[in-house]
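Visitor: starting from these lines, generate the structure:
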Amino acid sequence: MRGSVSYENRISYSMITKKLNEWYTAIKDNLDEKAERLKKEVEGLIGGIDGNLEFIYYHQLLDFRHELMLSHLKSKDGEEINNAYETLKEHEGHLNGMLDYYYFFFKGMYDFKRKDLVAAISAYRRAEKSLEFVEDEIERAEFYYKMAEVYYYMKQTYYSIDYIERAITIYNKYETYLDKIIYCNYIIAGNLIDLLEYEKAMFKFNEALKIAKQIKRDNLVAISHLNIGICFNVGGMFEKAKKNLIIALKFFEKEYHPYLIKTLFNLSHVMCKANELEKGEFYYEKGFELALNTDNSEYIAKFNLLRGLYLNQDCFDLIDAAFEFLESNEMYGDVDEFAFEVGEVLLKRGEVARSSKYYQKVVMAKKQIQKGEMINETQIDNLLISHTHGGGVFSNN
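Guide: Modelled structure (predicted):
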C-alpha cells in the first residue's frame, strides 16, 4: 500500500536515528575514535534506506560536522571539509526544522574556521531562527557557546558574555560536562582581558586549569597553560608567560596539536617583547616553517609582523602586508591589538610620525568593531531564500 511503512522499516529507521544521534554526540564530545566507529556503522545502515531525504541530509550534515571535528583535533587538510561543504551547499534553502538549524549552525563553524567572522555570525544568527526546534538543552548550550566564541573574536564583548552565561548555566546542571565548563571559562576570561580585568581573567584561567587536572584531561591542562601564558604576556609579566607557554609547548609538540602553531607564535612574541631576540628568532623559525607547511595564512601574516617589528627591525613592508591581511579578513580585534603594539614600539624608538600611522589603524579598528552589529536582519534572511522544498522536522529524540 502506497505510503505505508513496514514494521521492519520502522525498526530500521529507529536504529539509524539512534546511531546518527550517537555519532553526533561523539562528534560534539571530540571523541574522534568513537565517532569514526559510529560513522562506519551509520554508513553501513544508511545504504539500506531508499528515498528518505531526511536521513540522507542528516547523514551529510553530520559527515560535514565530523570533518570539522577532525580538522580541529588533528590539523587535517581542509580539502575534505571543503568538499563536504560543497555537497551540503546544494541543499541551502531546501531544509526545514532541525535540519535547517544544523545546516546554518555547521556553516557558521565552517566560516569561523576560515576566519570569515562576518559570515560566521550571519550563519549562527540564521541558525538561531530555527533554535525553537532544538529541544535538547545541551545542544542549545553548544549553540550559545559558539555564538559567544565568535562574538569574542569580533570583540563584541557584552554579546559574548551574554551568550556564554547562557551556555554555562546549562552545563552547570550536569556533572558530566566539566570539559565544556572549562571552555566556557576560557571565553569568559578572554572577554575579561578585553575589559582589562586581568586578575579576574587569571582567576578563570586557573579555575579551568584546576578542573582540567581534576578530570585528567592533559590536552585541556596544556590549553589552560597556553591561555595563562597569553594572559601574563598581555599583562607584561614575561617570565611567568614563558613558563606557562613552555609547559603547553611540550605537550603540543608531542601530540602535534593544532594549537602548536599558536603556542610557538606566542613564545616568539613574548621573547621579542622581553628583548630576548635570539630566543624569539628560534621560536619564530619553528613557527613560521610550520605556518608555511600547513599553508596557514593567518600565522604567516602574524609571524611576518613579528619579524618586521622585532627581528628585522623596521621592515615596514612585512608589517604592512600583515595588516593588509588582517584588515582584508576583517580581523579587527587583531588589528586593534597589534597596531597599538606597533605604535607603542615605534614611539619608544623615536619614530613619532610613523607611529601615528598605526595609532590611526587602532582608531579605524575600534570603529569597525563598533559596527559589529551591522549584520542586520535583512542580511541574515537573505541566507535562506526559500523553505518550500523542506523535508519536515527531524527530531533528535
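
Visitor: CA atoms for contacts and neighbours, from now on please.
Guide: Noted.

Visitor: I'd like the next helix or strand past the helix or strand harbouring Asp179.
Guide: Per DSSP states H and E, Asp179 falls inside helix 178-194. Tracing the chain past helix 178-194, the next element assigned as helix or strand by DSSP H and E is helix 198-214.

Visitor: quick one: that following helix to helix 178-194, angle?
Guide: 160 degrees (axes from the mean of the first three to the mean of the last three Cα atoms, to 10 degrees).

Visitor: what does helix 198-214 contact?
Guide: 178-179, 181-183, 185-186, 188-193, 218, 220-221, 224-225, 227-228, 231, 235 (Cα atoms under 8 Å, 6 or more residues apart in numbering).

Visitor: for ChimeraX, what selects the buried ones among those residues?
Guide: Of the contacts of helix 198-214, the buried ones can be selected in ChimeraX as follows, counting by 16 or more other Cα atoms under 10 Å:
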select :178,179,181,182,183,185,186,188,189,190,191,192,193,220,221,224,225,227,228,231
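
Visitor: could you also give me the structure for this second sequence? I'd like to compare it with the first:
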Amino acid sequence: MNKVASEVIANLLNEFHIAIKKNDADLATELFERCKLSFDNMEEDQNVLVYFSLLEERYRMMMYDTKGEELPKNKKYKKEQMDHIRKTNDMIDYYFHFYEAMYESYKKNYERAISLFKIAEKQLSKIPDEIEVAEFYSKVASMYMSIHQSVVSLGYINEAIGIYKRHDDYKRRLVSSLVVLATNYMHIGRFDDAERQLFKAIDIARELNDEFFEAMQFHNMSIVYSAANRSQDCLNALKRAIREESWRKSEYHIRSIYMLAKEYFKIGQKDTAIYYSKKGMEVLKEKENKIYEAKINIIYNLYTARDTSKSIDKCRNNIRYLENRNDLDGAYELSLIISRYYEKERDYKEALEFAHKAIDIEHRMKNLEGS
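Guide: Coordinates of the predicted model:
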C-alpha cells in the first residue's frame, strides 16, 4: 500500500487546528479520530507527528473548556521529545512553548507558565494569523487574571477582544475573552462593568444556541454577584446553570454546587447550605476533585462548628492544601471568608490570622514572575 504524503496529513491537521480554535467540539472530535487513523498510512515525518502531539494537548484542554471533560493526569512530553521539538521550525517552536505554557497554567504552575509565555511571545511576530495572536493574548490574560495581576491581564485581553470582534466565526472565543475581562473587573471592584460584559457573553451564547455554553456564562455571572454581595442574584444565576442537564453531567457541576453551599451559608440559610455541601460530597464520590473537596470542607466546618476551636485547625489544614496545590485564588478568597466569619463571631485573634493569610497570598500572587 502506498504511503500518504505527509503534506496531506498536515492539511488535515490544519482543519483540526481550526476546529479547535473555533471551539467546535463535535467537529474537532471527528477530525481528531480521522487524524489518528491517518498516521497508519503516512510517510515518516517527525514534524507532523510533533504538530499533532501539540494539537492533541490543545484539543484536550479545549474539551475541558467547552465540555468539562477531565484533563490528562500527566504531561505528554518526554525529555528527548522536547529536545527534538526545539530543533524544528519557528512555528512549531512557538506552538510548543505556547501549548506548554497553557498546560502549566491549567496546572497552576504559574511561574513556569509565565516563563514559557514570555518565550512564546518573543516568537509571536513569526505567526502570520491574527486569530492565533488573539488566542495567545487571551490565554496569557486568563493566566494573569487567575493570579489577580489585573493590570497586565486587561492589557492582553483587550487586544484579544479587538481581534475577535473583527471575525464573526470566532464568537465562542470572544465570549471566553469577555469572561476574562469581566473577572478582571470583578477583581478590581468594577462589578457593574463585569456584569455588563457577562450579559454580552450570555447573549452570544444564546445566539449560538449552545445550552451548555449558556449555562457556563450563568455560572460565571454567579461568581460576580457573589463578590458584589448580591446573594439572591447569585443563587438565581446558579440555579439557571444547574438546570441544564449537560452542565450537571460535566466536571464543572461541582463548582456550582460549591457556590450554592457557600452562598447559602453566607446568608444564614444553614439547612439549605448543609444540603448542598452534602450533595457536593456525593458528586465528588463519582468525580473526584480534591480542590473542591477542600473548599467544601472549609465552608462546612467553618459554618457548622459550635465554636472556633472545632473549626480552625480544619480551616488551616485545607487552606494549606489549596496553597500547596497552587490554588492561590481559592485560598485567598476563602481566607477572607474565614476571617470575616471569625470577626463576626468576635474571635478576633483568629480573624486577624486569616486576614494576614489573605494579605500574604495576595502579595504572592501579584509578585509572581517567570523563573
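
Visitor: can you calculate the TM-score here?
Guide: Here the superposed chains carry a TM-score of 0.91, computed using TM-score structural alignment, normalised by the length of structure 2; 366 aligned residues with a Cα RMSD of 2.3 Å.

Visitor: circling back: just give me the mean distance for the helix holding Asp179 of structure 1 relative to structure 2.
Guide: Taking mean Cα distance after the TM-score superposition for structure 1, the mean distance separating helix 178-194 of structure 1 from the aligned residues in structure 2 is 1.1 Å.

Visitor: where's the residue opposite Asp63 of structure 1 in structure 2 once aligned relative to Phe32 of structure 2, distance?
Guide: Asp63 of structure 1 maps onto Glu56 in structure 2 when the alignment is built from TM-score structural alignment. According to Cα to Cα, to the nearest Å, Glu56 of structure 2 stands 8 Å off from Phe32 of structure 2.

Visitor: number of nearby residues for the closest residue to Gly78 of structure 1 other than its chain neighbours?
Guide: In this structure, Gly78 of structure 1 finds its nearest non-sequential neighbour in Ser71, 7.1 Å apart by Cα to Cα, 6 or more residues apart in numbering. Counted with other Cα atoms under 10 Å, the neighbours of Ser71 of structure 1 add up to 17.

Visitor: list the contacts for Leu226 of structure 1?
Guide: Asn244, Leu245, Ile247, Ala248, Thr263.

Visitor: and these as TSV, adding neighbour count and distance to Gly308 of structure 1?
Guide: As requested, the contacts of Leu226 of structure 1 are exported to TSV (neighbours: other Cα atoms under 10 Å; distance: Cα to Cα, whole Å):
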residue	neighbour count	distance to Gly308 of structure 1
Asn244	21	26
Leu245	27	23
Ile247	18	27
Ala248	27	26
Thr263	27	19
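
Visitor: what's the closest of those residues to Ser130 of structure 1?
Guide: Taking Cα to Cα as the measure, Ser130 of structure 1 sits nearest to Thr263 out of the contacts of Leu226 of structure 1, at 37.2 Å.

Visitor: what do we get in structure 2 for that closest one?
Guide: Per TM-score structural alignment, Thr263 of structure 1 is aligned with Ser256.

Visitor: nearest spatial neighbour of that match, skipping sequence neighbours?
Guide: Per Cα to Cα, 6+ apart, closest to Ser256 of structure 2 is Leu238, 6.2 Å.

Visitor: I figured that neighbour was touching Val224, is that so?
Guide: No - using Cα atoms under 8 Å, Leu238 of structure 2 is not in contact with Val224, being 11.4 Å away.

Visitor: sorry, back to before: for Val283 of structure 2, see how far away the residue nearest to Ser256 of structure 2 is.
Guide: 16 Å.

Visitor: also Arg58 of structure 2?
Guide: From Arg58 of structure 2 to Val283 of structure 2 the distance is 27 Å (Cα to Cα).
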